[in-house]
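Chemist: I'd like to go over a predicted model; first the sequence, then the structure.
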Amino acid sequence: MLYKAYELQRSWLNSVSTVASLSSELLSSPSNPWSKTTIGAMSANAFDVLAHSTAAYGKPAFGITEVAIDGKTHSVIESTVLNRPFGDLKRFRVEGVDIVDGEATARRPKLLIAAPMSGHFATLLRGTVERMLESCEVYITDWADAKTVPVHEGSFDLDDYIDYLIEFLEYIAAQSGTERTKPARPHMMAVCQPSVPAFAATALLNQHDSPASPDTLTMMGGPIDTRESPTTVNDHAMNRPIEWFRQSVIATVPMQYRGAGRKVYPGFMQLSAFMSMNLQSHMMSHYEMFKHLTLGDEESAQATKDFYDEYRAVCDMTAEFYLQTVEEVFQKHSIPNGEFRHKGEIVDLAGITHTALLAVEGERDDISGIGQTKAALKLTPNLAEDKKKYLLAEGAGHYGIFNGSRWRTKVAPVVEEFIAAHS
């Protein structure tokens, strides 16, 4: 019933969005005498905001076509290099740098960005990819919307997420050499929730002395130990037993989708939870959008629209992945307690001796509190201290540590320097 109720609401809101959009166009039409009045213009802008806030959004495109490096603009080539049922591996190469005269080069570090599987598409990290392309050949995990994955493809849980990361790292490592150079180890960056599986995958690869062990792992706003500075998100996960989550927030995908019958944690529920945490802020953002439109500041209004186009494009995650994450990460604290197992094998964090670790946290992060990511540095006793680094991004919230001006000018340079130092 949960999903059906949502589909009914979505259909109604789509109708509202269509009517509001038509009303905005009518009121702003040059042939309409009311468009030249203050009340007409303000009404058109109000309908524009309403149309945008009630529209439904599908999976966005990355749309990265070029990047500036050392003052020169280069074309970016996007491709999918591995296809898997629950997520693909995408690669972004820069023409003239990663590819010269049609031939791949091995000149720049190869970075795998582990995108969160937390209700949004990997395109939420578009700004992260774009900025890192200035110094790295970038790969990213492009997770599938669980409601589009047929039931016959099987399940996908936290263990499978780790397996995907290991497979992707092995692929990148195998592709990193040329006829003239030996293969180089890849680098990995995990943004928010995937810090946990990325940390575990790194430990397993180090334990087995794999050539795919990343040279560096950057964890950004990740819930490694949620007992440190617990947030509202952490409290919500801790205050209810796992059975409550199983009964209250898990839904069945309806028949109109390819994944019909699959049990999922719907993306619309995750979005509702995030929106309600900062409802006043989101309302003010739309009010500011209205003011920008009224003042004729189309650029600022469009920036807000672009953000919400991405933020409100949500996808479902499998029930088994969601429930296992809640239980192991937020309730049992299996990683910091040294009890986390990957398919029966204890993940020994003390086995990390090769991969250098960078922990990045936001001063104003209300999703992963200060100290939660930094805890990873304490959990690796056999890793040399000169291979550990911590960055507290002053003034940055959760989103700001991987997107926006603070990310581009304050955080990304530190990440680049760290990768260069440990390649």
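Modeler: Yes, it's here.
Chemist: going forward, measure contacts between C-alpha atoms and count neighbours the same way
Modeler: Noted.
Chemist: separation between the residue nearest to residue 86 when sequence neighbours are not counted and residue 316?
Modeler: Leaving aside its chain neighbours, residue 86 sits nearest to residue 144 (5.0 Å; criterion: Cα to Cα, 6 or more residues apart in numbering). From residue 144 across to residue 316, the span is 8 Å (Cα to Cα, to the nearest Å).
Chemist: So for the two, which sits in the more crowded spot?
Modeler: Using other Cα atoms under 10 Å, the more surrounded residue of residue 144 and residue 316 is residue 316, with 26 against 20.
Chemist: Just to check, that one is in contact with residue 271?
Modeler: No. The criterion here is Cα atoms under 8 Å, and residue 316 misses it with residue 271 at 10.5 Å.
Chemist: A further structure is provided below for comparison with the first:
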Amino acid sequence: MLYSLVEMNRVAMAPMRLMAKAGRAALASPLNPMGQTSYGKSLAAMADVFESATRYYGKPEWRVDSVRIKSITVPVTPMVAWRSPWCNLIHFRKDPDALAMTQRAGAAPLPRMLIVAPLSGHYATLLRGTVEGFLETHDVYITDWTDARMAPIWLGRFDLDDYIDHIRKVLTHLGGGVNVLAVCQPGPPVLAAISMMAEDEDPALPATMTFMGSPIDARLSPTVPNKLAEERPFEWFTENMIHTVPAPYPGVMRRVYPGFVQLASFMNMNWSRHVDAHWKFFNHLVDGDGEPASKHREFYDEYLSVLDLTEEFYLQTIQRVFQEHHLPRGIYKYRGERLVKPSEIRTVALMTVEGEKDDISGIGQTQAAHDLCTNIPKDMQMDYIQPGVGHYGVFNGSRFETEIAPRVTQFTRRFTNRTLEEAAAARKR
């Protein structure tokens, strides 16, 4: 019922949005003298804020078309390298001729990086800045998860263990020696997938794994979302957070955790901050400050674009990760049968990154990976806490670009080179 009401409200607001857009266009016309007055500029700004706040935001484009490497502009083409009904693996393919101009003859190819995007309400494009932060130094891939409201019900279930399966399939497709970067939600399932690969002596085992702002152990430094998950009984989530996709979406009748519910939760956590941001946006529009207004649009165009999660994936995540803490307690069983053992990982280097002011995954939750991976040598482990940033700043923004990404790059390069040296030594033997 809630989903249908939201859709009905969106349709009912459409005429008002059209009126706002028409009014803004009229006031922007050079033939309209009112548009140059303070009153006219305020009206145009009000119309702009109203239209952007009530608009339907679809899936954003990647808008990653080039990267500068050694003063050379290298064209980049996002393309699907592997797909399933629930995930597209996007490869940011660099033009080989332009890339060759940036490399010495006989130089090793750029290390491969698999960015595992979160399936927690936003599209993978929220990590556009993360992708751009590593394009110069890595051959970058990213998981682009399917919006559950766009998945016909005949596709069947997609749960937390299916997510783990997808991580293994993607790593198998890429082959061994990849550098895995898990941002936020994927931490536990990615660690579970690599644990089982290590136990199986899978040749597709990655060279490194980096976890950023991930709830490996949500019991540590609990944040507001963590406390909500702990305080509410499991039945509360099944009764209040799960809704049915209405027509005309392809996923009609599928039971989901809607993205707009997740978005409302995040917005309410920092409501005053979002109100202040829109008030500043209004003033920038009135004053004609194009650059800050453009940055506001860019951020909120991405932030307000949300996807739905399947009922089973969301509820299993709540139960296993945030209520019962299966992985840190050593009781996570894949498919209810196979015990996941992070202690089996011995040859994959581990790095964790946290933000000092993270209000989603508190300090220590990501670091917990080091306590679980007891058989990784200490010289293959690294922990870093970024001062002055919150959750979003761990994987986006100026601090990420200048302080976090270079550290991760140094870490992955070190162990990618070690993997290549060991492979060369093995061939000689």
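Modeler: Yep, that arrived. Every value quoted in this text rests on a predicted model; they were computed, and no experiment measured them.
Chemist: what TM-score comes out when they're superposed?
Modeler: Remark: TM-score between the superposed chains equals 0.94 [TM-score structural alignment, normalised by the length of structure 1]; 410 aligned residues with a Cα RMSD of 1.4 Å.
Chemist: what residue of structure 2 takes the place of the residue nearest to residue 86 of structure 1?
Modeler: Structural correspondence for residue 144 of structure 1 with respect to structure 2 (TM-score structural alignment): residue 146.
Chemist: Which strand runs longest in structure 1?
Modeler: strand 72-82 (DSSP state E).
Chemist: Quick one: residues in contact with stretch 10-17 of structure 1.
Modeler: Residues from elsewhere that reach stretch 10-17 of structure 1, judged by Cα atoms under 8 Å, 6 or more residues apart in numbering: 50-56.
Chemist: Would you check how far apart residue 239 of structure 1 and residue 232 of structure 1 are?
Modeler: 10 Å.
Chemist: More neighbours: these two, which one.
Modeler: Set side by side, residue 239 of structure 1 and residue 232 show more neighbours around residue 232, with 13 against 10, by other Cα under 10 Å.
Chemist: The equivalent of the more buried one over in structure 2 and residue 166 of structure 2, how far apart?
Modeler: Residue correspondence to structure 2 (TM-score structural alignment): residue 232 of structure 1 is matched to residue 224. Residue 224 of structure 2 is 30 Å from residue 166 of structure 2, where distance means Cα to Cα.
Chemist: Same question for residue 243 of structure 2.
Modeler: 25 Å.
Chemist: With residue 12 of structure 2 instead?
Modeler: Distance of residue 12 of structure 2 to residue 166 of structure 2, computed by Cα to Cα: 39 Å.
Chemist: Enumerate the positions of the biggest helix by length in structure 2 that are buried.
Modeler: If you go by DSSP state H, structure 2 has its longest helix at helix 2-28. By neighbour count on 16 or more other Cα atoms under 10 Å, the buried set for helix 2-28 of structure 2 is 2-3, 17, 20-21, 23-24, 27-28.
Chemist: How about stretch 204-219 of structure 1?
Modeler: Buried, per 16+ other Cα under 10 Å, within stretch 204-219 of structure 1: 204-207, 211-219.
Chemist: ok, now which ones touch residue 377 of structure 1?
Modeler: Listed by Cα under 8 Å, 6+ apart, the contact set of residue 377 of structure 1 reads 357, 359, 388-389.
Chemist: And the residue mapped onto it from structure 2, which helix or strand is it part of?
Modeler: The alignment partner of residue 377 of structure 1 in structure 2, by TM-score structural alignment, is residue 370. Element membership of residue 370 of structure 2 [criterion: DSSP states H and E] is helix 368-372.
Chemist: picking that back up, list the residues that contact the match of residue 144 of structure 1.
Modeler: By Cα under 8 Å, 6+ apart, the contact set of residue 146 of structure 2 is 85-88.
Chemist: Filter the residues you listed down to the buried ones, ChimeraX style.
Modeler: Entered in ChimeraX, the line below selects the buried ones among these, by 16+ other Cα under 10 Å:
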select :86,87,88
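Chemist: Can you show me which of the contacts of residue 146 of structure 2 carry over to structure 1?
Modeler: Of the contacts of residue 146 of structure 2, the ones still in contact in structure 1 (both residues aligned by TM-score structural alignment, their matches' Cα atoms under 8 Å) are 85-88.
Chemist: Could you export these as TSV, including secondary structure?
Modeler: Below are those laid out as TSV (DSSP: H, G, I helix; E, B strand; the rest coil):
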residue	secondary structure
85	coil
86	coil
87	strand
88	strand
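Chemist: and which of the residues you listed is nearest residue 314 of structure 2?
Modeler: Proximity of these to residue 314 of structure 2 (Cα to Cα) peaks at residue 86, which lies at 14.7 Å.
Chemist: Tell me which residues touch that closest one, please.
Modeler: By Cα under 8 Å, 6+ apart, residue 86 of structure 2 lies in contact with 145-146, 151, 158.
Chemist: just the buried members of those?
Modeler: Buried members of those, counted by 16+ other Cα under 10 Å: 145-146, 151, 158.
Chemist: can you put those residues in JSON lines and add distance to residue 120 of structure 2?
Modeler: Output for those, formatted as JSON lines (distance: Cα to Cα, whole Å):
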{"residue": "145", "distance to residue 120 of structure 2": "10"}
{"residue": "146", "distance to residue 120 of structure 2": "11"}
{"residue": "151", "distance to residue 120 of structure 2": "16"}
{"residue": "158", "distance to residue 120 of structure 2": "14"}
